[in-house]
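Asks: sharing a model prediction with you, sequence too.
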Amino acid sequence: MLNLEQYHTLVFDCDGVILNSNHLKIEAYFATAKNFGANDQQAQALVDYHIKLGGISRFVKFEYFLKDILQRPATQADVDFLLHDFGREVRERLANCEIAPGLHELRAKTASSNWLVISGGDQAELRTIFAERELTALFDGGIFGSPDNKDEIMAREINHDNIRQPALFIGDSRYDHESSSRAGLDFVFLHAWTDVPGWQTYCAKHGITTLPDVQALLHYPC
């Protein structure tokens, strides 16, 4: 039985957990590839790689796009173009996407817990979007993202005593589970908005607690 009362820290992924944005990120990757001059097949290959490596930084994905899909050098100019264009595509879509129902109620029920966001998304972009959506104040522990990866962020924040054990990571991808487990955090998988194929099999194999969404957490002791 999940007992939120025991946790000093709650760590949230963003896409598919706080924001219903996984499908929007897929649209943004496809559009960015097309804007760069890729054909539909190449753009879809980038989308497939993004889905396969959910939670991994966009820097890694665009390097793969250039080197492995387009078979060209990953120059800084091309990477910068892709990052800038993708950021624009994402911001347009995330300005109005759905926020997880129950998020504010859960914050009130876990008032003694430290809350953080640790995402594969760009950190500056995340902080801007959270400020625009009036979500920043919920996360007293901070909002963190790439270019640092989740392993690096969790190790740093644990070292700074910003993630205090026991701690729970609330995510929707394999990388969320793998990185949080390496850091010694408990994990719960939210599946309502996930884009991970075969998540049921993965979660059953690893004995992961699954819930549909943030609102479902309100039914557990806080």
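Replies: Cool, the structure landed.
Asks: going forward, measure contacts and count neighbours with C-alpha atoms only.
Replies: OK.
Asks: in the chain, which spans are strands?
Replies: Secondary structure of the chain (DSSP state E): strands at 9-12, 114-122, 142-146, 167-171, 186-190, 209-211.
Asks: deepest of those, which one?
Replies: strand 167-171 (a mean of 26; mean count of other CA atoms under 10 Å).
Asks: what about it, distance to the chain center?
Replies: Taking CA atoms, centre = their mean, to the nearest Å, one finds the center of strand 167-171 at 12 Å from the center of the full chain.
Asks: name the helices or strands packed onto that strand?
Replies: Counting contacts by 3 or more CA pairs under 8 Å, 6 or more residues apart in numbering; DSSP states H and E, strand 167-171 is packed against strand 9-12, helix 174-182, strand 186-190.
Asks: next up, a second structure to put side by side with the first:
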Amino acid sequence: MSNMLDLKQYKTIVLDCDGVVLNSNQTKVDAYYNTAKRLGGTDAQAQAFVDYHIKLGSIPRNDKIRYYITEILKVPLTPELFQEYMDTFTEILDETLMQCEVAPALMDLKNKTAQAKWMLMSGGDQSELREIFPRRGLDTLFELGIYGGPTKKTEHLQTLIADGAIQFPALFIGDSRFDHQASTGAGLSFVFLSDWTDMPDWQAYCEQHQITVVAHMHAMLGH
């Protein structure tokens, strides 16, 4: 694997958060389900919320919550109701993000790619990530910063390339369809990490698009 991927060539490495840096995809699924239940949703409504979240992948939660209220609950979207869902989701998620596993090879990968600057780019809420990562002692790994929702990854990439923060050649390490589309659309190389992904049809998708697949971060180091 390491022969196919020369990590030394990259000046910038962009990492997705959920399923790449943190083993938090199931955490996010549970947070959507429990948010729906805590605010009076049925099991079926909560499951529909989860299904929509998985279908959309790395899209900021704002869009998913709006969809849940208008299309699944079929009630009027008011600022108060929207905020109630956002606050509940944040509260549930915060408890669990502090506990979920960090990729075991993260520091090894950092050391192996000392020539590159790192950036975290997530579909998760930006202000939340910028609070949690320092609390977990992970923020210093990302010299180029931590970026998230509600701004979409495509927009972040466009801005950061335009202002010179992302230097090429650049690599994006992700675990979703949207990670692949956003990064390659912006001219970055892409590697798909499969062990923690919650993308249902990832094998077929990666084969169809001839994507480099690595089981976990250790494998990128040739372990």
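Replies: Everything's here; your move. It should be emphasised that the depicted structure is a prediction, and the values quoted were computed from it without experimental measurement.
Asks: so which of the helices and strands packed on strand 167-171 of the first structure gets nearest G54 of the first structure?
Replies: helix 174-182 (6.6 Å; CA to CA).
Asks: may I see the buried residues of the longest helix anywhere in the first structure?
Replies: Secondary structure of the first structure per DSSP state H: the longest helix is helix 76-94. Neighbour-count burial for helix 76-94 of the first structure flags 79, 82-83, 85-87, 89-91, 93-94 (criterion: 16 or more other CA atoms under 10 Å).
Asks: got it, and stretch 210-222 of the first structure?
Replies: Quick answer for stretch 210-222 of the first structure (16+ other CA under 10 Å): 210-211, 213-214, 217-218, 222.
Asks: with the buried residues of helix 76-94 of the first structure in mind, which one is nearest to R164 of the first structure?
Replies: Distances from R164 of the first structure to those, taken by CA to CA, are shortest for L94, at 30.2 Å.
Asks: what does that closest one correspond to in the second structure?
Replies: Under the alignment (TM-score structural alignment), L94 of the first structure pairs with L97 in the second structure.
Asks: and for G145 of the first structure?
Replies: Under TM-score structural alignment, G145 of the first structure pairs with G148 in the second structure.
Asks: who's the closest spatial neighbour of its match, skipping the chain neighbours?
Replies: In this structure, G148 of the second structure finds its nearest non-sequential neighbour in Q126, 4.0 Å apart by CA to CA, 6 or more residues apart in numbering.
Asks: out of the strands of the first structure, nearest to L53 of the first structure?
Replies: With CA to CA as the measure, strand 114-122 is the member of the strands of the first structure nearest L53 of the first structure (10.2 Å).
Asks: with the second structure superposed, average distance for that closest one?
Replies: Compared with the second structure after fitting, strand 114-122 of the first structure deviates on average by 0.4 Å (mean CA distance after the TM-score superposition for the first structure).
Asks: so where is that strand in the second structure?
Replies: Aligned using TM-score structural alignment, strand 114-122 of the first structure spans residues 117-125 in the second structure.
Asks: comparing the longest helix of the first structure with the second structure, how large is the average distance?
Replies: Mean for helix 76-94 of the first structure is 0.8 Å (mean CA distance after the TM-score superposition for the first structure).
Asks: and that helix with strand 114-122, angle?
Replies: Counting by axes from the mean of the first three to the mean of the last three CA atoms, to 10 degrees, helix 76-94 of the first structure lies at 130 degrees to strand 114-122.
Asks: what is helix 76-94 of the first structure packed up against?
Replies: If contacts are counted by 3+ CA pairs under 8 Å, 6+ apart, helix 76-94 of the first structure sits against helix 22-36, helix 58-64, helix 123-132.
Asks: JSON lines for those helices, including distance to I51 of the first structure?
Replies: Converted to JSON lines, these look like this (distance: least, CA to CA, whole Å):
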{"stretch": "helix 22-36", "distance to I51 of the first structure": "8"}
{"stretch": "helix 58-64", "distance to I51 of the first structure": "10"}
{"stretch": "helix 123-132", "distance to I51 of the first structure": "19"}
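Asks: okay, how far is it across stretch 148-158 of the second structure, tip to tip?
Replies: One end of stretch 148-158 of the second structure to the other measures 14 Å (CA to CA, to the nearest Å).
Asks: can you pull the contacts of the residue nearest to G148 of the second structure?
Replies: Q126 of the second structure makes contact with 146-150, according to CA atoms under 8 Å, 6 or more residues apart in numbering.
Asks: one more time with 6 Å
Replies: With contacts defined as CA atoms under 6 Å, 6 or more residues apart in numbering, Q126 of the second structure is in contact with 147-149.
Asks: what of G174 of the second structure?
Replies: Going by CA under 6 Å, 6+ apart, G174 of the second structure touches 16, 192.
Asks: corresponding residue for it in the first structure?
Replies: Taking TM-score structural alignment, the alignment pairs G174 of the second structure with G171 from the first structure.
Asks: look up how far C203 of the first structure lies from the equivalent of Q47 of the second structure over in the first structure.
Replies: Alignment note: Q47 of the second structure maps to Q44 in the first structure; criterion TM-score structural alignment. Q44 of the first structure sits at a distance of 27 Å from C203 of the first structure (criterion: CA to CA).
Asks: please apply the same query to L126 of the first structure.
Replies: Distance, L126 of the first structure to C203 of the first structure, by CA to CA: 27 Å.
Asks: neighbour count winner among these two?
Replies: Between L126 of the first structure and C203, counted using other CA atoms under 10 Å, L126 has the larger neighbour count: 23 against 16.
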